[in-house]
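K.L.:
with the input below, show me the fold.
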Amino acid sequence: MVTCYHCGEECDKTMLVHHDKNFCCFGCKTVFDILNDHELSYYYDLEKTPGTTPQQHKEKFDFLKNEEIVTKLLEFNENGTQVISLLIPAIHCSSCIWILENLNKLNSAVKTSQVNFPQKKVRITFSSEDMTLQELVMLLARIGYKPYISLDDANKEETNTDRSLIYKLGVAGFAFGNIMFLSFPEYFEVNEFWLVRFRHIFRWLMLIFAIPVVTYAAQDYFISAYKGLRSRILNIDVPIALGISVLFIRSTVEILMDWGTGFFDSMAGLVFFLLLGKFFQQKTYAFLSFERDYKSYFPIAVTRLNRVKEAKIIEEQAQVYELKKGNRLLIRNSELIPVDSILIKGNALIDYSFVTGEAEPIAKKSGDQLFAGGRQQAGAIEIEVLKPVEQSYLTQLWSNEVFNKNKESTYESLTNNISKRFTITVLVIALIATLYWLFIDFTLALQVFTAVLIVACPCAIALAAPFTLGNLLRIFGRNQLYSKDSMVIEQMAHIDTIVFDKTGTLTTSAKNVITYEGIVLTEKEQSLLTSTLRASNHPLSRSLYAILDKSNISTLDDFTEKVGDGITGVCNNHQIKVGSYGFVTSQKERGNLKAQSRTTVHISTNDEYKGCYIFYNEYRNSVQEVFDKLKVTAKIVILSGDHNGEKKHLTHILPEDTTILFNQKPKDKLTYIKKQQEQGRKVLMIGDGLNDAGALAQSNVGISVSENVNIFSPACDGILDAARFQDIPVFLSISRKGICIIKYAFIFSVFYNGIGLGYAITGNLAPVIAAILMPLSSISIVVFTTISTYFIGKKLNKKQIL
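P.N.:
As a prediction, the model looks like this:
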C-alpha cells in the first residue's frame, strides 16, 4: 500500500513520484513544492504526514473582494496594517502550528501569526498594502489550511469578557489568607506579645479585610437569596447568605466590644471556596459553540447576477442579508444554497443531507423549487430568489418556541431541592435552642442562636455540587464530550429514554457497506465499469469506484452523464450504463420492478440488465455493544429522515424492543420527543445535522455527534467527538455516579454539622472550634469530590461501565 508523503492518504486513484516521494494528487505535490522552495521542509520532520489534501478554491473566496465584508471581519485596520483571526479546522498537530506561525517565510507581507491551538484559530497581522485579505486566505488554502468563514463571523458583536468572578475570587482569596495569618496568635494563644501590643490592631485589620469580602465578593449570594425570597423560593443561597451575615455581624460585634476575634477567617474561607467552586463550574469550553443558528452555516456572500444595458450581465458579491425576491444568483459546485429559490438554468443535483437527513442527492430541473440549506453537487447553476434569508426554510428550524426555552428553569437542581429542607431544619433548631436558653441562661441565648447558624452554614452542601460537576465537566472534556454546563450532567443522570438519529450519528459519513446482487460481471465488463465510474464525480460513483479493482482501467471512447439518472461509458463498441433502474433498462422492464426503497446503483451492458449494487451506510464501531449496554437503563428509539430501506439491516444490531421510525421530518422528531416528555420520560437526543436542531433543543439533554467539534453542530447541550461514540454508556454511568458522590458529600456535611450543632446548642462553641470545623468541612468536601471524580473518570480510559 502506497501512501502520500504529504497527507498520508492512499494513492489509489493516482500516484505522482516527485523528489523520490509519492503523492496522491497534484495538490499535495504543490504544497510540498511550496514548502520546499521556501526552505520550510522542517514541517515534515515535526510530524509524519502532517498535511491535509488541498482542494480547488477558484472563486471560492470572491466575497472577500467586498470591502464592506472585509471591514466586518477585520479586528484591526489602520495605517496599512490589518489583523484578523481565522478558524482553521485542519489544525491538528505541532507541524500545523509551526507552519502557520511561519507564514512570513511564505509571504513577506505577513508580519506575525499566532496559533490558538485549543480554539483552532490563527491570528494574523499583515500589510494591506502588499496583500489583500483574499490573497491571505488563498495562501492558507493552497497549503491545505483553508479557513472556515461563516455568516456569523461577519455579524459578530463586540463582547466584553466578564472577569468579575475572577476579581471576586482574588479578593476573597487575598482576604482569607491575610485573616488566617492575623489569626495565628489567637489560635496558638500567644498571650504575651499578642496581648500587650498588637491584639487590637490585628483584630481591626481582620475587620477591614472582611468588609470587601461581604460587600463585594459575596454579593451574588445576597442578591440570589433576595430574589429567591421575593419569589417565595428557598434556594441554597438563602442559608449561605444568612450564614455569611451572621458570621460577619457577630464577629464585628465581638471586635467592637473587645470580646474576641470573631469568625472572619471562617467567613472569608467559606466565600473563597464557594467562589472557587463556581469558577470550576463556569470554566467550560469557550471555543465551542452550543448556540448555533443558521448564520453559522451560511456563506457570508454569494454571487449575484445583475443585468445592465445591452443585455450584459455582471457578477457581483452580495451579502446574504441583502438578497431580495427576484435576485438572480450563481451557485457553483459544492456551494450552499442560502435562500429558498427556483432553478433557472443548469443541472442541479442537491444534497439536502445536512437539513433533512436524507443521504441521497436529489436531481432538479429548470422551474423546480430549491430550499435553503441544500448543497449543489453538479456544476454551476443559476437560481432566482423566492424569499430573503430570514424567511427561508432553514431559518424556520429556529423559529420554534423550543429554541427560546431555558432548560434550567424546567429542572429543579438536586442542591436547591435539598437546601429547602436544610434551611427550614436549621432555622427550627436555632429557634428551639434559643428559646431553651432564654429560660436557662438569658446571656447565652443570642450566642447559641448565632452559633447554630454559623456552624450549620451549608458550605459543604454548596461546595459539593459545583466541585463534583465542575470536575466531571473537565473530565468529559478531556474525553471529547464537551458539555455546555454542569446542569447537563445532572440531567444525564436521570435519563430513561435515548433517541438516536441514524444518518451521521449511528453511521459514519466516511464509509459505506456495498453489496452486489445480480449476474456476475465478466472481467471486461468489470474493467469497463471501473473505467466509467472513474470519469464520474457523483458521490455514489466515487464510493463504488473506491472498492473496485483498478488494475485493468482503459480509456473510454465515449462518456456521457445524465444528471439525476446515471452515466454511460463506451469502449471498443461495448456500452455500459450505470445509474437508476429506469435509466439502465427499457420502459417495459421498468414497470416490472417494484419500487426501490434502498439506495442502489444498477448496471446494464449492451442494453442487457445485469444487477445492482446496494449501498448500506457503515455503522460506527461498537454500535451493537453500545445498544446492549444502554438498554439496561433506558428505552432506545431510532428516528431517521431516511427511507426504510435499511430497516432489515438495522434491526440485526438493535435490541428487540427498539422503536424505529423512518421518514421523520425535523418537526416529526421534535413532536415525538415532546410526547415522550408529556408521559414523564427524561429524553436524551443524540443527533448531528440541522435537521436534528429542534429535537436537540426540545429534549432534556441534546448531544450533537460531530466529526469536527469546531464546525457543524446545531444548538445543543453537548458536543461529542464521533470517535468517542462507543463511550456514551460510560458518560451516562459516570453522570449517575457523580450524583451519588454529591449525595455522599451531603452525608459528610450532615455529619460535620451534627458535631458542630452539638457544641453550639450546649453553648460550648469556642472560636477555635468553629475556626477548625468550618474550614475543615469545606476542605474535606473539596478533597473528597476531587479524588472521587478522578477515580470514576479513569473508567473512561478503561472503557468500562460502572
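K.L.:
please count neighbours and contacts with C-alpha atoms only from this point.
P.N.:
Fine.
K.L.:
which residues does stretch 447-454 contact?
P.N.:
For stretch 447-454, the external contacting residues (CA atoms under 8 Å, 6 or more residues apart in numbering) are 242-244, 246-247, 250, 426-427, 429-431, 433-434, 437, 756-757, 760-763, 765.
K.L.:
middle-most residue in this protein, spatially?
P.N.:
When CA atoms, centre = their mean is applied to the chain, the residue found nearest the centroid is residue 719 (3.4 Å).
K.L.:
please report how far that residue lies from residue 415.
P.N.:
Relative to residue 415, residue 719 is positioned 25 Å away (CA to CA, to the nearest Å).
K.L.:
before we move on, the earlier item: wait, is the residue nearest to the centre of the chain part of a strand?
P.N.:
Yes - under DSSP: H, G, I helix; E, B strand; the rest coil, residue 719 sits within a strand.
K.L.:
quick one: buried ones out of the contacts of stretch 447-454?
P.N.:
Buried members of the contacts of stretch 447-454, counted by 16 or more other CA atoms under 10 Å: 242-244, 246-247, 250, 426-427, 429-430, 433-434, 437, 756-757, 760-761, 763, 765.
K.L.:
sorry, back to before: my guess is the residue nearest to the centre of the chain contacts residue 710, does it?
P.N.:
No - counting by CA atoms under 8 Å, residue 719 sits too far from residue 710 to count as a contact (9.3 Å).
K.L.:
name the element the closest residue to residue 234 other than its chain neighbours belongs to?
P.N.:
In this structure, residue 234 finds its nearest non-sequential neighbour in residue 420, 5.3 Å apart by CA to CA, 6 or more residues apart in numbering. Per DSSP states H and E, residue 420 falls inside helix 414-440.
K.L.:
mind giving me the packing neighbours of that helix?
P.N.:
With contacts defined as 3 or more CA pairs under 8 Å, 6 or more residues apart in numbering; DSSP states H and E, helix 414-440 has these neighbours: helix 237-256, helix 442-455, helix 459-478.
K.L.:
can you list the ones you listed in JSON lines and add distance to residue 504?
P.N.:
Formatted as JSON lines, these follow (distance: least, CA to CA, whole Å):
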{"stretch": "helix 237-256", "distance to residue 504": "43"}
{"stretch": "helix 442-455", "distance to residue 504": "54"}
{"stretch": "helix 459-478", "distance to residue 504": "21"}
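K.L.:
most tightly packed of those?
P.N.:
Counting by mean count of other CA atoms under 10 Å, helix 459-478 has the highest mean neighbour count of these, with a mean of 25.
K.L.:
hmm, who's touching stretch 645-662?
P.N.:
By CA under 8 Å, 6+ apart, stretch 645-662 touches 597-599, 616, 623-624, 627-628, 631, 635-644.
K.L.:
one more to line up against the first:
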Amino acid sequence: MSSSTCYHCGDVCDNNEVLFDSKRFCCNGCKSVYQILIDGGLDSFYEMESNPGISPHETSGKFDFLENQEVVQKLLDFDEGGVQVIQLHIPNMHCSSCIWVLENLGKLHIAIKSSQVDFPKKQARFTYDKENLSLKELALLLSTIGYEPVITLEDYSKTSKTTNNSLIYKLGVAGFAFGNVMLLSFPEYFEVEEFWLDRYKLFFRWLMFAFSLPVVFYAAQDYFKSAFKGLKSSVLNIDVPIALGILTLFVRSTVDIVFDLGSGFFDSLTGLVFFLLVGRFFQQKTYAHLSFERDYKSYFPIAITRIVDENEETIEIHKINRGDRILVRNQEIIPVDAILLKGYAQVDYSFVTGESEPLKRKLGDKLFAGGRQIGGVLELEVLKSVSQSYLTQLWSNKAFSKNKASSFQTLTDALSKRFTLAVLTIAFLATGFWLWHDPSKALNVFTAVLIIACPCAIALAAPFTLGNVLRIFGRFKFYVKDTNTLERLARIQTIVFDKTGTLTSNNGSAITYEGMQLTEEEKVLLKTTLRGSNHPLSRELYGILKSNQIETLDEFVERTGKGLEGKLGEHSVKIGSAAYVGNSDYNSLETTVHVAADENYKGRFVFKSQFRNGIVNLLQNLRQNYSVAILSGDNKGEKNKLAQLLPFQLPMLFEQKPEDKLEFIESLQRKAKVLMVGDGLNDAGALAQSDVGVAVAENVNVFSPASDAILEASKLNQLASFLAIARQSIKVIKACFLLSLGYNLIGLYFAVTGQLQPVIAAILMPLSSISIVVLATLTTNILGRKLATKT
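P.N.:
The predicted structure follows:
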C-alpha cells in the first residue's frame, strides 16, 4: 500500500507519480510541500502520523487583492511598529499534525514571530514582521503547504462562526449503520431458522459486515488515532481501551462470519460507536454553550473613563461606542482601536506582539486595542466598539503568561492512566482464565470488559462540573480564566491579601491636608498629574481636589511603590512617599501622600482608610480553613489600625515594596499552595508568582494579565463562598468518579464471569455517561443556588 500512496497526503498515486528522496508523491505540489517542511526543520511532522499532509491547490492570482493596502488594513487586527497581526480562517486543518505545523510556521519563514491555532473554530492568529513578509506572501505560504486561508471582505470583521460538521457526519453514518444492522440481526434474534438458514443467512451476515466498515474505519477513526498517538508517546490515555474494544469486536465478528461460527457482534459494534459519538456530540454542544456564556457575558468587570461635555464618568467597558472620547491613564490597557487626541503616547504592545519596546505616537495617530499606555494620561476618540472576546485572547496570550498549568496535574489526568492500566489488566487476566477454563467465552469476556469499563464517564465528570462552576462564578462577577485554575483554586492552603485598594475601598476615605497652602497653578498641576495614575490613593485624591482646569503635561513619570512626577513648562510637582518628595526626616504612623512643588516640600494629605464591608467576617471565615496573611506598602501605622479592627491576630507585613511581596509569596510556596489577592497594580509580580492570582477590580481599567481570575470589588466579601464552592466542585467530581467506579465494578463482575453480552454492555455504557452528566449538572446548579442566597 505504501508504494502506491502519496507519502505526504496519502492519496493514491497514478501514472503521474513523482519520486523524490526515495519517496513517492502524487503530484509536484506534495513533493514541494515535503521539501519545504524538511528544509524548514519540520521533518518530525511526518513522525506524528502517516500521510498527515494536505495536497496544495493552485492559487495563482488568487490573493492578488491583498496587494491593495486599503483592503489589508480592513483585515488586520493590529499594525504597529513594523508588526502586523491577523486572524485567518483555515478550513483545511483537521488533526493535531495540522495544529503542530501551523504553530511552528515560524521555522518556515523567519518573519513569522508567532502563530496560535484555535482548532474548534478552524482559525489561526499570526504575528509577523511586515517588512519581511506581506499578508499576500503569508497567504501564499499557507496555501503552498496545503492550508489555504479563506478570506472574505464582506463579513470578515465579524466573529467567524464556522462549524466543524465532521462529528455530525460520523454520527449519521454510525446511526444509519446501527439501525440497519439491528434490523438484519432480527432473524437470528428470533431464531427464524428456515428462512435464515435456507436463503439469506450468508447474505445478511456479509451485509452487516459491509455496514460495519464505514463505522470502524470512518466514524470511529478518532478513537484509533488518539489511542495510537498515546501509545506512541508511551501514554495510556482513556481512548486505548475504547479503541481496543472496537477492534476486538470487529475482528471477532469478521472471524465468526468468515468461518461460519456465527453472525458476530456487528450490532454491538455499531451500537457502541453510535452511543460513544452521541455522548461526544452532547459534550461538544455543552462546551459550546459554556464557551458562549464565558465569552460574551461581561467577561471582564473593567470600566473606562468617558469624557462627556468636559465631565468625566466611569462606564462599563462594553458601553463604549464609536465616536466616544475616553481617558486612558498610566499602565491602563487601551481597550479599543482609537485616534490619539491629547497626551504623549508611549505604548507597550508586548501583550499583542511579544515586543517589549514601547512605541511613541503623536497626535492624530491610530492606537490599536491591546496596548498598555506607559506615561501620562491620554485622550482618545474611539474608532470601533470594544471586543471583549479580543481581550479574552489577550488574557491567554503566551507572550506574558506564566504557564502554571504545565506543572499542575489535574484530577482526571491523575486517574486516567491508573484506570486504563487497571482495565487492561483485568481484561487480559479474565481472558486468560477463560482461555484455560472455557475458550468459547474468552473473547466475549474480553470484549465485554473493555466495553463495560469504558472511561467515558471519567472523561466527562471534570469538564462538565468545572465548566458549570465557571459559568456560575461568572454570573456572580468572579471571572476565572479556565478549569485548570479552578482546580488549583480548590487546593489553596494559604491566602495573602494586599491592603490598599483590596481590603480598603477607593471610596469613602476621609482625607485632610496638612502643610503650606497650594497656589492655584500648583493645584492644577497636582490634579493633572494625579489624573494619569491608577494607584488607589491617587484616584481618591484626584476625586476630591477642586480644580476644573486640566492641562496636558510635558512629562509624566510614575515610579511603582514610590510616587508620581509631572512637569508643565517651567514647573514640576512630586507626589508620593516622604522620601520620594525630599522629606526624608518625616516619620509617621499614618497613611500619607506628600507633595513637593518645584522641588520645595509643601505638605501632606492624610488618609483615614475605609475598609470594605464584610472584611472582618471574611477574614474570620477564611481563618477556619486557610492560613491568612496581609501585605501592604503602607507604613506601620496602618498595621496598628488594622490590628485594632480585627478581633484576632494575623501575620501582617507593612512597608513592602513590589519585589518584597513577590519574595514573600515565593517563601510561602515552599510549604503551601498560595492564593494572592491584590489590586493588579503594585501586585503584578506577586499575582504572577502565586499558584492563583486574583485581581480585585473597582471602577478602574485594571485588566491584569498577571492574574488568573478577576473579582469585582463588591464581591470580595464572598471570596470564602467562592473558595468553598471550588472545593465542593472537586468533591462532586470525586462523587462522579465513585458512581462510575461502582457501575464499572458491578458491570465487570458480570463481564468477567461471562454473564454479560457485549450488546447489553454497549447500551449500559452511554447510560453511565449520561448519569454522570446529569449528576454533575444538578449538583453544581445546587451549589449555584446556595451562592445566590449568600450574595
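K.L.:
ok so, going back, give the aligned equivalent of the residue nearest to the centre of structure 1 in structure 2.
P.N.:
Aligning on TM-score structural alignment places residue 719 of structure 1 opposite residue 710 in structure 2.
K.L.:
how far away is that match from residue 594 of structure 2?
P.N.:
Distance, residue 710 of structure 2 to residue 594 of structure 2, using CA to CA: 31 Å.
K.L.:
repeat that for residue 19 of structure 2.
P.N.:
The value you get for residue 19 of structure 2 to residue 594 of structure 2, if CA to CA is used, is 79 Å.
K.L.:
the more surrounded of these two?
P.N.:
The neighbour comparison of residue 19 of structure 2 against residue 594 (other CA atoms under 10 Å) goes to residue 594, with 24 against 14.
K.L.:
pretty sure the more buried one belongs to a strand, no?
P.N.:
Yes - under three-state DSSP, residue 594 of structure 2 sits within a strand.
K.L.:
ok, the alignment partner in structure 2 of the residue nearest to residue 234 of structure 1 - contacts?
P.N.:
Under the alignment (TM-score structural alignment), residue 420 of structure 1 maps onto residue 417 of structure 2. If a contact means CA under 8 Å, 6+ apart, then residue 417 of structure 2 has 235, 236, 237, 238 as its contacts.
K.L.:
so the alignment partner in structure 1 of residue 784 of structure 2 is in which element?
P.N.:
Under the alignment (TM-score structural alignment), residue 784 of structure 2 pairs with residue 793 of structure 1. Taking DSSP H and E as the definition, residue 793 of structure 1 sits inside helix 767-798.
K.L.:
now the angle between helix 442-455 and that helix, please.
P.N.:
Counting by axes from the mean of the first three to the mean of the last three CA atoms, to 10 degrees, helix 767-798 of structure 1 lies at 20 degrees to helix 442-455.
K.L.:
distance from helix 767-798 of structure 1 to structure 2 after superposition?
P.N.:
With mean CA distance after the TM-score superposition for structure 1, helix 767-798 of structure 1 departs from structure 2 by a mean of 1.6 Å once superposed.
K.L.:
just give me the match in structure 2 for residue 441 of structure 1.
P.N.:
By TM-score structural alignment, residue 441 of structure 1 lines up with residue 438.
K.L.:
now do that match against residue 475 of structure 2, distance only.
P.N.:
Relative to residue 475 of structure 2, and taking CA to CA, residue 438 of structure 2 is found at 59 Å.
K.L.:
what does residue 273 of structure 2 give?
P.N.:
Applying CA to CA to residue 273 of structure 2 and residue 475 of structure 2 gives a distance of 37 Å.
K.L.:
with residue 783 of structure 2 instead?
P.N.:
Taken as CA to CA, the span from residue 783 of structure 2 to residue 475 of structure 2 is 13 Å.
K.L.:
quick one: residues contacting the residue nearest to the centre of structure 1.
P.N.:
Contacts of residue 719 of structure 1 by CA under 8 Å, 6+ apart are 290, 480, 481, 482, 483, 703, 704, 705, 706, 709, 713.
K.L.:
count the residues that sit near residue 641 of structure 2.
P.N.:
14.
K.L.:
which SS class is the counterpart of it in structure 1?
P.N.:
Mapped onto structure 1 by TM-score structural alignment, residue 641 of structure 2 lines up with residue 649. What three-state DSSP gives for residue 649 of structure 1 is helix.
K.L.:
give me the neighbour count for the counterpart of residue 778 of structure 1 in structure 2.
P.N.:
Using TM-score structural alignment, the equivalent of residue 778 of structure 1 in structure 2 is residue 769. Other residues lying near residue 769 of structure 2 total 24 when counted by other CA under 10 Å.
K.L.:
pretty sure residue 769 of structure 2 is touching residue 279, no?
P.N.:
Yes - with contact defined as CA under 8 Å, residue 769 of structure 2 counts as touching residue 279 (7.2 Å).
K.L.:
stretch 587-607 of structure 1: how far from the chain's middle?
P.N.:
Offset of stretch 587-607 of structure 1 from its chain centre (CA atoms, centre = their mean, to the nearest Å): 42 Å.
K.L.:
kindly report the same for stretch 647-667 of structure 2.
P.N.:
With CA atoms, centre = their mean as the basis, stretch 647-667 of structure 2 stands 30 Å off its chain's centre.
K.L.:
circling back to that earlier point, the match of residue 641 of structure 2 and residue 509 of structure 1, how far apart?
P.N.:
17 Å.
K.L.:
touching stretch 781-791 of structure 2 from outside, list them.
P.N.:
So stretch 781-791 of structure 2 is in contact with 468, 469, 472, 715, 718, 721, 722, 725, going by CA under 8 Å, 6+ apart.
K.L.:
residue 512 of structure 1 is in what secondary structure piece?
P.N.:
Using DSSP H and E, residue 512 of structure 1 falls in strand 507-518.
K.L.:
if we look at that strand, which residues are touching it?
P.N.:
Residues contacting strand 507-518 of structure 1 (CA under 8 Å, 6+ apart): 543-544, 610-620.
K.L.:
and of those residues, the nearest to residue 571 of structure 1?
P.N.:
residue 610 (17.8 Å; CA to CA).
K.L.:
and that closest one, what helix or strand is that in?
P.N.:
strand 608-619.
K.L.:
what's the angle between that strand and strand 507-518?
P.N.:
150 degrees.
K.L.:
and strand 608-619 of structure 1, what does it pack against?
P.N.:
strand 507-518, strand 599-605.
K.L.:
tell me the buried residues in the following helix or strand past the longest one?
P.N.:
Following strand 507-518 of structure 1 in sequence order, the next helix or strand is helix 523-534 (DSSP H and E). Taking 16+ other CA under 10 Å as the neighbour-count basis, helix 523-534 of structure 1 is seen to contain the buried residues 525, 526, 527, 528, 529, 530, 531, 532, 533, 534.
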